[in-house]
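1. sequence first, then the predicted structure, then my questions.
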Amino acid sequence: MNILFAFYIPSGGVETLNRLRSIALQKHGHQCHSLYLNGGSGLQNSHDTPVFVTNNDIEIKQILDRGKYDVIVVTSAYRFLAKFRAMGFHGKLIYEVQGLGSFTQARITLNEASHNIRTYSNGLLNPNTPHIRQLFTEIFPQMPQFNFNNCMDMENFSYRYVQTPASPIAAWVGRIEDNKNWSEFLFICAELTRFHVSDLQVWMFEDPLLSEPGERAKFEMIKQQLNLKDRIVNLTNIPHDQMPEYFSIIANSGGFLCSTSKVEGAPYSVLEAMACHCPVLSTDSDGVRSSILHNQTGKYYTAGDIQEAVREAFELMNNNSLRTSLVLQAEHHVRTHFSPESYSSSFLTMVHAL
């Protein structure tokens, strides 16, 4: 079977997912390719499967003709659905949502896309994201719907033996835009440094090309106001295969990953931290529910409650028995529920059902 995954840009979680699921499915004898409309930072990562980057319709038609695809999965970019059908694709066309911003924005986008989805696609896919499942059921009640976890390759992405830093690290991964709620992370770090952890380091992993200009200006202003300028280390476009080392350093430091998003689809950063023994403190951003179980595989705090977040972070950093328990259970959870084998099985079951 020949499979194509299509998305806007090779960056973030979707680029990671497309690489990992392509490798997983190829182990079962299926050929997988990826198509992106524009270039992005993810192209620096090692790709074991072909990747095409073009927004030229003639080139896209040539890719479809050469690829002879049986299945195409379109992530978010619903206009691709009509385009691929117009170019003569007659195979199974699956519309996938990995995240569409806030609940309100997701509803708006899916309503805008509803004609294309109903007319041109054969089924809907999402990674067990509760609010997307709800919207799929509400807007597309008659369409086949599939919900299963994304995959993690823990053979290649797991804890590394690294040096222990002199001071603890609070880390954040995302884009400088409103839904990722970066400002809340800065306020949490400011409170931690003021009352609890005077030597805290603050690491922020991001792709600056994907930030919103207005949010970037606010970011520069707030980090100055909170006296965090000298603590913050901006880590931009780190190659994916280097991230296990960074997460392992954060883990060894006694620090944690903080996920402050308002709404998430299925964030890879949380899974990746858990795979590397790095504890996670998160808002209940909906899509994290399949990975974080409070005080079992990670910790939640109430979005907007800085003091609660600080208390939970302080416990993560100082309660050694709880920290050890969370780390071990988190690693087991990822290995058990997000394996490439399980993903391949679910994906192929979906295709056969369609």
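-> Arrived safely, thanks for sending. In this text the structure is predicted, and so the values were computed from the model without any measurement. Numbers count the residues shown, from 1 in each chain.
2. going forward, measure contacts and count neighbours with C-alpha atoms only.
-> OK.
3. for the nearest residue to N234 once chain neighbours are set aside, give its distance to S325.
-> Spatially, and ignoring its direct neighbours in sequence, N234 is nearest to M204 (5.0 Å; Cα to Cα, 6 or more residues apart in numbering). For M204, the distance to S325 (Cα to Cα, to the nearest Å) stands at 26 Å.
4. of the two, who's got more company?
-> Ranked by neighbour count (other Cα atoms under 10 Å), M204 and S325 place M204 first, with 21 against 14.
5. take this one as well and set it beside the first:
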Amino acid sequence: MGGVEVILKNRLEVIAENHSDISADILFFNDYGGKKLFSDKFEKNVYIIKDPLRIRQFVIEGKYDFVISIDTPEIFEYITDNSVKFILEVHTNYKENRNYLSSIVSGKQKPIAITVPSNYFKDIISQEIGNEIPIYVFPNFINNSFIELYNSIDVINESDKKYIGWIGRLDSLKNWSEFIDIGQKLAKERDDVIFLIVGGMTADESIKNSFFKALNKKSLLPSTKWIPFYSPIQAIYKTIAQSNGCYVSTSRGESFGMTVVESMACRCPVVCSNIDAFKEITDSGKSGLLYDLGDIDSAVSQINLLLDNQRVREDIINNSYQSLFERYDPSKIIFDWISLLHNLLDKCSISSNVQDIQ
């Protein structure tokens, strides 16, 4: 279960609340735990189908106005019916996982549009495949239900120390090793912090071994709590915020940065690497503190500022919370998204009528 599942559920909730004339189904080729996220309200809208022939039958018989593929190029091979209107969503920031784009753009079954979650990522995709297919930006967002669950959760911190949180896969892009380097320096300067690392459940054993060796080498095992997977994630953010700690992202690259947005929505202040996606989210540092990627001293200095300066801490929390819902309003984003779908539908109808006349 990852960011895409959360995004899909968020959309379904807003559509169900405000757009009763629209229905949507979600198709997964495999279930690695994501389906349970939809079990409360949308279980009937979620399908797990592995067989390509059954997938093709499912789509054709569904007579959907659009089929939206989220980084799933196989669907373009399974369904070659020209009546199917594809939209391609690109979310993966792993460049090797985007190699499929060139074949999609040059293939017979092209999407009529591409959507991405940030302006920064739009520039990246444009550089990789050009602008033959129009690219639109639709940010991810936080739903009211996310905040409501956060507010309803009670957490009891096991320690009176400040929690420094990090969430993500244990891989080079999320850059867990830099967080450990930051932790080492921070732990040498102060004894009132605990490092809370969440993620890595699906990592190879060799990666997990490297992770624990690094913690041991940096003498951080006693002051680190590792949780491979946790739900609801709001409890993690509340634990951090309640302890007067902060959330840290050391990522080398993001298409959006959902954990940073979630943290901001939970009034948990953030320190993140100064990659373009985070600059966009934090309004160049007004809603979260940035540090130069690789600069451990700078990262530690920013963390210390949030831990020790209450005025700065409150300013960052208030700025981030206010700007988050001004810039990423769920109703507006979904309204714009649905307007795009209507416009694309009209264009397809006009194009089809022209072809019929010819």
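-> Perfect, I can see it now. Quick caveat, the model's predicted, so the values are computed rather than measured.
6. circling back to that earlier point, the residue nearest to N234 of the first structure maps to what in the second structure?
-> Using TM-score structural alignment, the equivalent of M204 of the first structure in the second structure is I197.
7. also M143 of the first structure?
-> Counting by TM-score structural alignment, the partner of M143 of the first structure is I133.
8. same thing with I232 of the first structure?
-> I232 of the first structure maps onto T224 in the second structure, by TM-score structural alignment.
9. so what's the residue count around the counterpart of T75 of the first structure in the second structure?
-> Aligning on TM-score structural alignment places T75 of the first structure opposite I70 in the second structure. Residues near I70 of the second structure, counting by other Cα under 10 Å, number 17.
10. my read is that I70 of the second structure contacts E89, right?
-> Yes. Contact between I70 of the second structure and E89 holds when scored by Cα atoms under 8 Å: they sit 4.6 Å apart.
11. next up, the contacts around R11 of the second structure.
-> When the contact criterion is Cα atoms under 8 Å, 6 or more residues apart in numbering, the partners of R11 of the second structure are I334.
12. that one matches what in the first structure?
-> Using TM-score structural alignment, R11 of the second structure pairs with R21 in the first structure.
13. so which helix or strand takes in that match?
-> Applying DSSP states H and E as the criterion places R21 of the first structure in helix 12-26.
14. following that helix, which helix or strand comes up?
-> strand 31-36.
15. distance from that next one to the second structure after superposition?
-> Comparison of strand 31-36 of the first structure with the second structure after fitting gives an average deviation of 1.3 Å (mean Cα distance after the TM-score superposition for the first structure).
16. so how far is that strand off the chain centroid?
-> Relative to the mean C-alpha coordinate of its chain, strand 31-36 of the first structure is positioned 19 Å out (Cα atoms, centre = their mean, to the nearest Å).
17. so what touches that strand?
-> 1-10, 18, 22-23, 25-26, 49-55.
18. equivalent range in the second structure for that strand?
-> So strand 31-36 of the first structure is aligned with residues 23-28, judged by TM-score structural alignment.
19. and that stretch, which residues are buried?
-> 26-27 (16 or more other Cα atoms under 10 Å).
20. which parts of the stretch 151-300 of the first structure are strands?
-> 169-174, 201-206, 232-236, 256-259, 280-282, 299-300 (DSSP state E, counting those that start in this stretch).
21. turn the ones you listed into JSON lines, including distance to L226 of the first structure.
-> Below are the strands of the stretch 151-300 of the first structure laid out as JSON lines (distance: least, Cα to Cα, whole Å):
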{"stretch": "strand 169-174", "distance to L226 of the first structure": "15"}
{"stretch": "strand 201-206", "distance to L226 of the first structure": "12"}
{"stretch": "strand 232-236", "distance to L226 of the first structure": "11"}
{"stretch": "strand 256-259", "distance to L226 of the first structure": "18"}
{"stretch": "strand 280-282", "distance to L226 of the first structure": "21"}
{"stretch": "strand 299-300", "distance to L226 of the first structure": "24"}
